[in-house]
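Chemist: could you look at this predicted model? Sequence included:
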Amino acid sequence: MTLNACQRGRRLGFFLLALIILTTVSAPVLAGPRAEVPEAVHDFGEVFEDQELRHTFIIRNTGDAPLVIKDIDPDCACTAADYDRSIPPGGQGNIILTIAPFSVLKQFAKHTEVLVNDPERSKITLTMKGWGKPTIEIQPHHIIRFQGDPGGDHRARIRFISHLNIPWEISGATTNIPQFIEFTLTPEVPGKIYVLEVKNKSREASRYQGKIELSTNAMRRPKLVVRVFGDLYPASSSSP
């Protein structure tokens, strides 16, 4: 009985030793800094194009050495970054990204690369996305092109639609090429929509370019510019 008890004791000892060795070998060793970002993508939803957009991303260090943010590289010059350079083990830091006004329109996605000293994850990509709505919408667009025979009836029509929550007005309009074009500006919906009608008045073969500048009461969009291009030559000839 004593011998069997000794044998059982040895077997138990070997088993415990093997278990300790196995546990020691299989346990993960988190040496060095480890970067974790709970939210790498932020959706602003619908925003106006004249808004400054800002979001704070959280970055955590789950390692056992300081996590260093080496550099931040946005894919757009419109994005500015402010961030914590070093994060202690077990701590967290902030990466604040700001998109300048008038830098987004319709569907957008701005990506920023964060370079860190994590040996297993040296680069993290942060994304800010959403849908940018214009404060003043220009339909169909802000460029007019007159092409063809100078004797033809060349006209264009542009609508300006305000999405502001205050009454909007265009107080004046001027052009730097009055010798080539004439225009009228009419309110379609007072305080909301204006219509600009432009007509070529040159009857001679000509090439010109210029603009129509409109003054508004919108603080962020006090000026609107419509570009006008003319390339008018008879069908039998070609422009130089």
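Modeler: Now that the structure is in, tell me what you want to look at.
Chemist: hey, let's count contacts and neighbours off CA atoms from now on
Modeler: Noted.
Chemist: burial of the nearest residue to residue 192 once chain neighbours are set aside, as a residue count?
Modeler: Leaving aside its chain neighbours, residue 192 sits nearest to residue 162 (5.2 Å; criterion: C-alpha to C-alpha, 6 or more residues apart in numbering). Using other C-alpha atoms under 10 Å, residue 162 has 20 other residues around it.
Chemist: and the comparison structure, right after this:
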Amino acid sequence: MKNSLYAALLTNLLLAATAFAAPELTVTEPTYNFGSITQGKKVQHNFVIRNSGDAPLHIKEVNVSCGCTAAKPSASQIAPGKSAEIQVVFDSTSFSGKVQKSVAVISNAGKAPNYVLNMEGTILEPLQYAPRQVNLGALKAGGSKQATVSITNRDNQAVRILSVTLTSNTLQLKTSMKKSELKPGETGAIELTFTPRPDAKVMSGYLHISTDSAQKKELTIPVYASVAK
């Protein structure tokens, strides 16, 4: 009788221990800040994940937030106390300014079966320009308005401004610039003078700045104005 009770008790203890055994996913650095990079570059980072539980950790899925990001685990199963890596590559070609991209790691972890990793930083356009649009305000017939567009070369080689043109049925353009070639880190200004065409009622168009930059062949800036009463 006693042997049966001992056996039952032992079985219950083993079942309880098995029931409480669970894998746990922990990450020392869940967010990686890559700082500032030039648009078009790729960033690669390996997130180290660890199984801090007492059962095997199974990586079921690794899902990325967009097609600009790729992620791949170094192992699909991690033993208790062991570590693996999630390699994440972010392509910055289509982005500018501050960005954050996430990677969801789906596993059998007890407390955090859906764990999110983040990559963040700032994307600098090879040619930064301002303003992003030109608002001329109110224009009188026969009058003119001036505006300035500044361009900063963030690339690692010199960039030449090849031409400045305007696509518009209602505005005419004259340009002037002191520098047609910008060295890395250098800023130049384009002086613009807009004149409305006769009988123009709604004034708008697009400014096109062509360059020899391999990364940014053309800058397109909307232009608009209203008719002064």
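Modeler: Received the coordinates, thanks. Treat the numbers as computed from the prediction; the structure is a model and nothing was measured.
Chemist: please pull up the equivalent of the residue nearest to residue 192 of the first structure in the second structure.
Modeler: Mapped onto the second structure by TM-score structural alignment, residue 162 of the first structure lines up with residue 153.
Chemist: so that match is in contact with residue 161, correct?
Modeler: No. The pair residue 153 of the second structure / residue 161 is not scored as a contact, 10.8 Å apart, by C-alpha atoms under 8 Å.
Chemist: wait, residue 25 of the second structure sits on residue 57?
Modeler: Yes. Between residue 25 of the second structure and residue 57 there is a contact at 7.5 Å, judged by C-alpha under 8 Å.
Chemist: shared neighbours, those two?
Modeler: Shared contacts of residue 25 of the second structure and residue 57 (C-alpha atoms under 8 Å, 6 or more residues apart in numbering): 51, 109.
Chemist: residues in contact with the equivalent of residue 194 of the second structure over in the first structure?
Modeler: When the first structure is aligned by TM-score structural alignment, the residue opposite residue 194 of the second structure is residue 200. For residue 200 of the first structure, the contacting residues are 146, 153-155, 180-182, by C-alpha under 8 Å, 6+ apart.
Chemist: which of those residues map to contacts in the second structure?
Modeler: Among those, the ones whose aligned partners also touch in the second structure (both residues aligned by TM-score structural alignment, their matches' C-alpha atoms under 8 Å) are 153-155, 180-182.
Chemist: which among the residues you listed end up buried?
Modeler: 154-155, 180-182 (16 or more other C-alpha atoms under 10 Å).
Chemist: map residue 78 of the second structure onto the first structure.
Modeler: By TM-score structural alignment, residue 78 of the second structure lines up with residue 88.
Chemist: go on, residue 10 of the second structure?
Modeler: Match for residue 10 of the second structure (TM-score structural alignment): no aligned residue.
Chemist: check which helix or strand residue 10 of the second structure maps to.
Modeler: helix 2-20 (DSSP states H and E).
Chemist: one more: residue 25 of the first structure?
Modeler: Going by DSSP H and E, residue 25 of the first structure is in helix 2-26.
Chemist: what is the subsequent helix or strand relative to that helix?
Modeler: Using DSSP H and E, the helix or strand that directly follows helix 2-26 of the first structure along the chain is strand 35-36.
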